[in-house]
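Visitor: Pasting the sequence and the predicted model now:
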Amino acid sequence: MDPGPDDMAGVVDLFGALARAELRQALSELAFRQGEQREPAAFEDSVEGAVDSYHLVAVPADALGESVEREGGADLLVAGPVAFPRLPEGGEDLPHIMDVPDREVDREAAAAAAEEQFRADAAAAVGAGDTERVGTLLDVSYELEAWGPVDLADVRRRLDAARDGTN
């Protein structure tokens, strides 16, 4: 089982939010249901890729009313601005398998976390001269503004200038 980023967003969306370890465990459970033996750690790169692509957004747990420290940090993942969440085969059974509560997502807190990460990613891409990442982030900026109450016009101007070589 190789879940795509939209599959992971669907699993996260099923619960409202999941810690990274919880998502990896859920993906391991789904793989098992599909006849594959995969350890949760096998999904680490896929999960991080979904975060990098903004299919998933890491939100500080305390911003979502959670105060429990968990393995891998206190962040919870929520379905992000570029995701089209879809539940993988067998996903509907996850709430019965996993001991994870449903979590309420504060959209403003999620948008603030996404904006903070986006600004850091944009600065890194511009600083590195990574025109491919700059182009990707330009596309993400529009999705992010539609997804949450953020204004990224200033960052978009920097990304445009970097893409055009005028920075």
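Guide: Happy to help now that I have it.

Visitor: only C-alpha atoms for contact and neighbour calcs from this point on.
Guide: Fine.

Visitor: Quick one: the helices in this protein, in order.
Guide: Secondary structure of the chain, counting by DSSP state H: helices at 5-15, 20-33, 44-52, 94-97, 107-128, 131-147, 153-164.

Visitor: In addition, the following structure is provided for comparison:
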Amino acid sequence: MADGSGPSVAARDDLAGVVDLFGWLTRGEMSHALSELAFKKRTEVDEGAIDAAIDLAVREYALVPAPDDALSGDGETDRSEEETTALAVGPAAFPTLPEGAEDLPHILDVPDRDVDREALADSVLSQLREEAVEAINEGDADRLEVLADVTYDVEAWAPVDTDPVRTRILAELDGGA
């Protein structure tokens, strides 16, 4: 999944494609799915590369942590630990299916699932606001650039208004408000 230079955009979109097959997956289920794909290709699994790819996809909003109130279809999963954090397709993703992924629903024991997009969008907007404040407080211009781009993705993805967040981010990038 990684070539030493880090996960690619294609890898992030492949992760989103796998999640999209199921509605949502936990980190553990995602890791299992990717292990199954590697097995089908007769390649070794690099858990570190899988974790790095998932982390990057989350950091860049291709995958987003989904709150319990946005999830349906699996009332028995305790998502209080990182391994069981529920992930859904995020606003910056262009989901694609990696080779062999169409067989995953037959391989994995995952119940039918769905995501309440309105609840997910509210959670993503809240996360975006928090990350923008953190990046502003830290003076992290690179992160602010990423978050500014994400504000456009979020508005195209869900009926939410990110203009106040974007305006604050852009003001900070232009020299402060």
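Guide: All right, it came through fine. The shown structure was predicted, so the numbers you read here are calculated from the model rather than taken from an experiment.

Visitor: circling back to that earlier point, could you redo the helices of structure 1 as a markdown table and give each row mean neighbour count and distance to residue 68 of structure 1?
Guide: Formatted as a markdown table, those follow (neighbours: other CA atoms under 10 Å; distance: least, CA to CA, whole Å):
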| stretch | mean neighbour count | distance to residue 68 of structure 1 |
| --- | --- | --- |
| helix 5-15 | 24 | 17 |
| helix 20-33 | 21 | 13 |
| helix 44-52 | 17 | 21 |
| helix 94-97 | 13 | 20 |
| helix 107-128 | 17 | 17 |
| helix 131-147 | 18 | 27 |
| helix 153-164 | 16 | 34 |
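
Visitor: May I see those arranged in CSV, with distance to residue 81 of structure 1 as well?
Guide: Output for the helices of structure 1, formatted as CSV (distance: least, CA to CA, whole Å):
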stretch, distance to residue 81 of structure 1
helix 5-15, 10
helix 20-33, 18
helix 44-52, 11
helix 94-97, 23
helix 107-128, 9
helix 131-147, 5
helix 153-164, 16
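
Visitor: Identify whichever of these lies nearest to residue 63 of structure 1.
Guide: With CA to CA as the measure, helix 107-128 is the member of the helices of structure 1 nearest residue 63 of structure 1 (5.9 Å).

Visitor: matching residues in structure 2 for the closest one?
Guide: Under TM-score structural alignment, helix 107-128 of structure 1 corresponds to residues 117-138 of structure 2.

Visitor: residues contacting the spatially most central residue of structure 1?
Guide: The residue lying closest to the centre of structure 1 (CA atoms, centre = their mean) is residue 56, at 1.2 Å. Listed by CA atoms under 8 Å, 6 or more residues apart in numbering, the contact partners of residue 56 of structure 1 are 5, 8, 9, 50, 77, 78, 79, 80, 81, 83.

Visitor: Okay, it and residue 160 of structure 1: tell me how far apart.
Guide: Using CA to CA, to the nearest Å, residue 56 of structure 1 is found at 24 Å from residue 160 of structure 1.

Visitor: Kindly report the same for residue 31 of structure 1.
Guide: Relative to residue 160 of structure 1, and taking CA to CA, residue 31 of structure 1 is found at 41 Å.

Visitor: and what of residue 29 of structure 1?
Guide: According to CA to CA, residue 29 of structure 1 stands 42 Å off from residue 160 of structure 1.

Visitor: again, but for residue 114 of structure 1
Guide: From residue 114 of structure 1 to residue 160 of structure 1 the distance is 20 Å (CA to CA).

Visitor: try residue 36 of structure 1
Guide: Per CA to CA, residue 36 of structure 1 is found 44 Å from residue 160 of structure 1.

Visitor: Residue 112 of structure 1 now?
Guide: Residue 112 of structure 1 is 22 Å from residue 160 of structure 1, by CA to CA.

Visitor: Same check on residue 69 of structure 1?
Guide: 39 Å.

Visitor: cool, and residue 55 of structure 1?
Guide: 22 Å.

Visitor: Next: residue 107 of structure 1.
Guide: Separation of residue 107 of structure 1 from residue 160 of structure 1 (CA to CA) stands at 27 Å.

Visitor: now swap in residue 90 of structure 1 and tell me
Guide: 42 Å.

Visitor: And residue 45 of structure 1, by the same measure?
Guide: Computed with CA to CA, the distance linking residue 45 of structure 1 and residue 160 of structure 1 is 29 Å.
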